[in-house]
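Asks: Build the 3D model from these lines:
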Amino acid sequence: MSQLSTHILDTSLGAPAREVAVTLYVLHEKEWLQLASGITNNDGRVTDLWEAGATMPHGLYKLHFDTQEYFERNFTTSFFPFVEIAFYINSHEHYHVPLLLSPFGYSTYRGS
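Replies: Predicted coordinates for the structure are as follows:
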């Protein structure tokens, strides 16, 4: 299993947000470097943003979610063209970063 996973729930529909592009970045010397990308599956999840079994170096990371394309595909007007969530990796534990999404708001938390 990857040390990092994410999923998106469209709270306006009460359903997973499918086929959303997600990109992982790390902050390195004041510059965001792209590390990986994926697309949410039918359950709204991306489980393989980091190599299974490999440990992520400690540091500041962010996930970029391309929400505009998702809402346009669903014929929905949205206020946010994308969502970015920055977070620290500072242990070897599993990190799950969920996104609760609606056309005019979002929230997140550290999941398990």
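Asks: Going by C-alpha atoms from here, please, whenever you check contacts or count neighbours.
Replies: Fine.
Asks: can you list contacts of stretch 12-22?
Replies: Defining contact as CA atoms under 8 Å, 6 or more residues apart in numbering, one finds that stretch 12-22 is touched by 7-10, 37-44, 46, 63-67, 69-70, 101-103.
Asks: And this one, please, so the two structures can be compared:
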Amino acid sequence: MAEGYLTTHVLDTARGCPAAGIRILLYRVSGNSHRKIAEAVTNADGRTDQPILDKAAFKTGTYELIFEAGPYLTASGVAAEDPRFLDSIPIRFGMSEADSHYHVPLLLSPFGYSTYRGS
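Replies: Below you'll find the predicted structure:
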């Protein structure tokens, strides 16, 4: 039985703080098909209140997290361009270990971002 799960969080590296209020969508990807399986919003710590994919729903495969960063950047005082350089940020990744904790954070600034497999 799978015991894996997925968590995420967002840190605002330009301001040096957690990024609260960012809407995050999780899709399962299969070929050209994307199916939304979860949605959450970051809390004051920049994390979701629960794993974005818990142990009961976990399956190995390809996934995509989409971070809706545009509204957060606007609310934090970053001047809005038209179109904004970073708005919706997709991160596609694979989870191949059925019993692992996958942590996929987003380090965000107005003009760049990075991610990694965390712990």
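Asks: picking up where we left off before, just the buried residues of the contacts of stretch 12-22 of structure 1.
Replies: 7-10, 37-41, 44, 46, 63-67, 69-70, 101-103 (16 or more other CA atoms under 10 Å).
Asks: Return the residue of structure 2 aligned against Phe87 of structure 1.
Replies: Under the alignment (TM-score structural alignment), Phe87 of structure 1 maps onto Phe93 of structure 2.
Asks: On the three-state scheme, that match is what?
Replies: Following DSSP: H, G, I helix; E, B strand; the rest coil, the label given to Phe93 of structure 2 is strand.
Asks: Assumed Asn73 of structure 2 was part of a strand.
Replies: That one is not Asn; residue 73 of structure 2 is Leu. No. Using three-state DSSP, the assignment for Leu73 of structure 2 is helix, not a strand.
Asks: residues touching the closest residue to it other than its chain neighbours, list them.
Replies: Nearest non-adjacent residue to Leu73 of structure 2, counting by CA to CA, 6 or more residues apart in numbering: Pro110, 6.8 Å away. By CA under 8 Å, 6+ apart, the contact set of Pro110 of structure 2 is 14, 73, 78, 85-86.
Asks: tell me which element Trp32 of structure 1 falls in.
Replies: Using DSSP states H and E, Trp32 of structure 1 sits in strand 31-39.
Asks: From Leu11 of structure 2, how far out is Leu25 of structure 2?
Replies: 17 Å (CA to CA, to the nearest Å).
Asks: ugh, typo on my part, it should be Ser119 of structure 2
Replies: With CA to CA as the criterion, Ser119 of structure 2 and Leu11 of structure 2 are 15 Å apart.
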